[in-house]
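Colleague: sequence first, predicted model second:
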Amino acid sequence: MMVLYNGELIPADAVRLPLPNRGLYFNDGFFETLVWEPAGLRYLPYHLARMQRAAAALGLQLPPALATGPALTATVHHLAGTAPEPLQRIRLQLWRGGGGLYTPTTKQAHWLLTTQPFAPAEKPILRCDFAETVLLHYSPVSFCKGPNALTYVLAARERQQRELDEVILLSGSGHVAETVAAAIGWISHGTVYVPAEAAGGVAGTRLSHLRAVATALGIEWQAGLYQPDELLRAEAVFTANVAGIRAVEMVGTARFHSASHSLLRQLCAAEQENRAGY
């Protein structure tokens, strides 16, 4: 398997990360998960916007190879061309260079691109409940992927131990935030409801695209701080990430018919038609 390390195409087993490494020492960076297809990168405008926002929040300078839509596409294409699969799951890991302790010494970043075959996740979620051991907290970097990764590791352990398909994470104030690796939303009386970023969840790229689709269809979309009982009163519940949009059929003891909900089906069908963005 080949990887791109700071723009150099090399075998994965040849990667050598020099020390000190601020990504390893302080988690000083972020990552992005992308999907490559023959037409290019899915949801490119939304990924690029989150990357630019994350770099600004962390005080990092995006390398030229990653800083614009055409540059990012060309960079990923360089790696994707080494793999035989037409659909690939691309992980971009970016971390600050230099040394120092907590105080950084540079804005320069190092980066690594890896690839693996893309596996969609679109089957309905049959066993879901609210997390009991993990809470989320809003911060200047809670919207991006990476700085709070250990929180999601703990949530995934709880999901595994409780033998659930998914768990819904709440904020410290008790508001619905997201799931372990996907945004969450629900439909009630013709309106889509999603948690606001203030609940502490990641700003989902697939959810941002879905919102653009809903706007184009004239479907009302509301982001806010919601208690769990508001989700439990919904007509349909779903999760969304780059791997897929999944209907949630049960949360705790509450049952839904999300997979057959007409508005959710309409929204998903329209979203599938244009993955490049609006």
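Modeller: Sure, I can see it. Numbering: from 1, shown residues only.

Colleague: make it CA atoms for all contacts and neighbour counts henceforth
Modeller: Noted.

Colleague: quick check: which helices or strands does the longest helix along the chain pack against?
Modeller: Using DSSP state H, we find that the single longest helix of the chain is helix 44-58. Where contact means 3 or more C-alpha pairs under 8 Å, 6 or more residues apart in numbering; DSSP states H and E, helix 44-58 is packed against strand 29-37, helix 69-80, helix 205-217.

Colleague: also this one, for the comparison:
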Amino acid sequence: MVNFNGALIAENEVQLSTQNRAFKYGDAIFETIKVVNGKVVFLEDHYFRLMASMRMLRMKIPMEFTLEFLQEEIIKVVKELPESSMYRIRLTIYRKDGGLYTPVTNDIDYIIEGSPLEYTDKEVYKIDVFKDFYNYSGLLSTVKTTNRMLNTLAAVFAEENDLDNCILLNERKGVVEAINGNIFIVKGNVVKTPALTEGCIKGIVRKKVIDIVEKHPDYTIEETAISPFKIQKADEVFITNAIIGIQPVTNYRKKEFSTEITNKIKSSLQLAIVTS
């Protein structure tokens, strides 16, 4: 079952017209959200990012779109899914049908879909740089729109080359993010991640990790430009997103990374999930 504008409908009964703007123009945004033991993880952060994205894209925010409303709509879907301790939820919001590049309205429709979530950490996790195309380092790149062609091509490249993930670059050939999350590197006691001005998604777990490191007496956080060469020289590398939390990277080309600091930050993040 999916939640289509508040109504629960079987997946095979959902009908989207040929005028759907998410399909025709990528005129849509989405949030990937984790639910653990009936609790929507980092709900407030997802909600405020969603509201900010809708305002940036000049979508009309319905009056009923409160944080409590969003939580109720997500839980409605969860209750219809097979029993599990964890779920992956995707909320997609798009402008209503009609128009060419100029929409006929800024009103929105939404779909909430979900599935039981099971995953295990990979002991060996290999990455490399995807250099065929670049991610533009503008503000729009920080928003989770449904235009994910670059990520799709990078994922195909990763599969073809027996990789677990790829590093995306911007037009200045600086590191932006991974295919499915933000990226951090550790050198000594300094933890670095690409600044938002590099074009990376304004990730929920990215923000949480930055908060964790800022409060830790032994580490320093830097949001900055990072070259692929600096990844080669790093002690540790890890990837973050709302579903996996933190994924340690073990291999980049011929370089092998340790995971000591990464695992410490990962433990702190788990605690933040439990207490949020």
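Modeller: Everything's here; your move. Worth saying up front: this structure is predicted, and the values here are computed from it rather than measured.

Colleague: need the contact list for the closest residue to V175 of the second structure other than its chain neighbours.
Modeller: Once flanking residues are discounted, V175 of the second structure sits nearest to L169: 4.7 Å by C-alpha to C-alpha, 6 or more residues apart in numbering. Applying C-alpha atoms under 8 Å, 6 or more residues apart in numbering, we find L169 of the second structure in contact with 129-131, 133-135, 175-177.

Colleague: can those go into JSON lines with extra columns for distance to R253 of the second structure?
Modeller: Shown next, in JSON lines, are those (distance: C-alpha to C-alpha, whole Å):
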{"residue": "V129", "distance to R253 of the second structure": "9"}
{"residue": "F130", "distance to R253 of the second structure": "12"}
{"residue": "K131", "distance to R253 of the second structure": "14"}
{"residue": "F133", "distance to R253 of the second structure": "19"}
{"residue": "Y134", "distance to R253 of the second structure": "20"}
{"residue": "N135", "distance to R253 of the second structure": "22"}
{"residue": "V175", "distance to R253 of the second structure": "16"}
{"residue": "V176", "distance to R253 of the second structure": "18"}
{"residue": "E177", "distance to R253 of the second structure": "17"}
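
Colleague: out of these, which is most surrounded?
Modeller: For those, the largest number of neighbours (other C-alpha atoms under 10 Å) sits with V176, at 32 neighbours.

Colleague: off-centre distance for the longest helix seen in the second structure?
Modeller: As assigned by DSSP H, the longest helix anywhere in the second structure is helix 260-275. Centre-to-centre, helix 260-275 of the second structure and its host chain are 18 Å apart (C-alpha atoms, centre = their mean, to the nearest Å).

Colleague: packing partners for that helix?
Modeller: Helix 260-275 of the second structure sits against helix 204-215, strand 236-241, strand 245-249, with contacts defined as 3+ C-alpha pairs under 8 Å, 6+ apart.

Colleague: so how many other residues sit close to H216 of the second structure?
Modeller: H216 of the second structure, neighbours per other C-alpha under 10 Å, totals 11.

Colleague: measure it to I261 of the second structure for me?
Modeller: Separation of H216 of the second structure from I261 of the second structure (C-alpha to C-alpha, to the nearest Å): 12 Å.

Colleague: which neighbours do these two share?
Modeller: Contacts common to H216 of the second structure and I261, judged by C-alpha under 8 Å, 6+ apart, are absent.

Colleague: OK, contacts around A234 of the first structure?
Modeller: Here A234 of the first structure is in contact with 186-188 (C-alpha under 8 Å, 6+ apart).

Colleague: and the residue nearest to V175 of the second structure, helix, strand or coil?
Modeller: Recorded secondary structure, L169 of the second structure: strand (DSSP: H, G, I helix; E, B strand; the rest coil).

Colleague: what's the answer for M63 of the second structure, then?
Modeller: Of the three states, M63 of the second structure takes coil under three-state DSSP.

Colleague: redo the helices and strands packed on helix 44-58 of the first structure as CSV? Include distance to F238 of the first structure.
Modeller: Putting those into CSV (distance: least, C-alpha to C-alpha, whole Å) gives the following:
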stretch, distance to F238 of the first structure
strand 29-37, 20
helix 69-80, 29
helix 205-217, 11
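
Colleague: could you report the distance from the nearest residue in space to R55 of the second structure that is not next to it in sequence to D107 of the second structure?
Modeller: Distances taken as C-alpha to C-alpha, 6+ apart put I61 closest to R55 of the second structure, at 7.7 Å, once the chain neighbours are dropped. Distance, I61 of the second structure to D107 of the second structure, by C-alpha to C-alpha: 8 Å.

Colleague: then G199 of the second structure?
Modeller: Distance of G199 of the second structure to D107 of the second structure, given as C-alpha to C-alpha: 27 Å.

Colleague: one more: V186 of the second structure?
Modeller: Taking C-alpha to C-alpha as the measure, V186 of the second structure falls 44 Å from D107 of the second structure.

Colleague: who's more crowded, these two?
Modeller: Comparing V186 of the second structure with D107 by other C-alpha under 10 Å, the one with more neighbours is V186, at 25 against 15.

Colleague: give me the three-state assignment for the more buried one.
Modeller: For V186 of the second structure, the assignment made with three-state DSSP gives strand.

Colleague: list the residues that contact it.
Modeller: By C-alpha under 8 Å, 6+ apart, the contact list for V186 of the second structure reads 192, 234-237, 261.

Colleague: can you check L44 of the first structure too?
Modeller: Each residue near L44 of the first structure by C-alpha under 8 Å, 6+ apart is listed here: 69, 276-277.

Colleague: which one of those residues is nearest R42 of the first structure?
Modeller: Taking C-alpha to C-alpha as the measure, A276 is the one of those closest to R42 of the first structure, at 5.3 Å.

Colleague: that closest one is in contact with Y46, isn't it?
Modeller: No. A276 of the first structure lies out of contact with Y46 (C-alpha atoms under 8 Å); the separation is 9.3 Å.

Colleague: of these two, which one has the most company?
Modeller: Comparing A276 of the first structure with Y46 by other C-alpha under 10 Å, the one with more neighbours is Y46, at 20 against 16.

Colleague: that one - nearest residue in space that isn't next to it in sequence?
Modeller: T205 (5.2 Å).

Colleague: contacts only, for that neighbour.
Modeller: Shown in contact with T205 of the first structure (C-alpha under 8 Å, 6+ apart): 43, 46-47, 50, 241-242.

Colleague: same list (the residues you listed) but as a markdown table, adding distance to A269 of the first structure.
Modeller: Output for the contacts of T205 of the first structure, formatted as a markdown table (distance: C-alpha to C-alpha, whole Å):
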| residue | distance to A269 of the first structure |
| --- | --- |
| Y43 | 16 |
| Y46 | 19 |
| H47 | 21 |
| R50 | 25 |
| N241 | 15 |
| V242 | 15 |
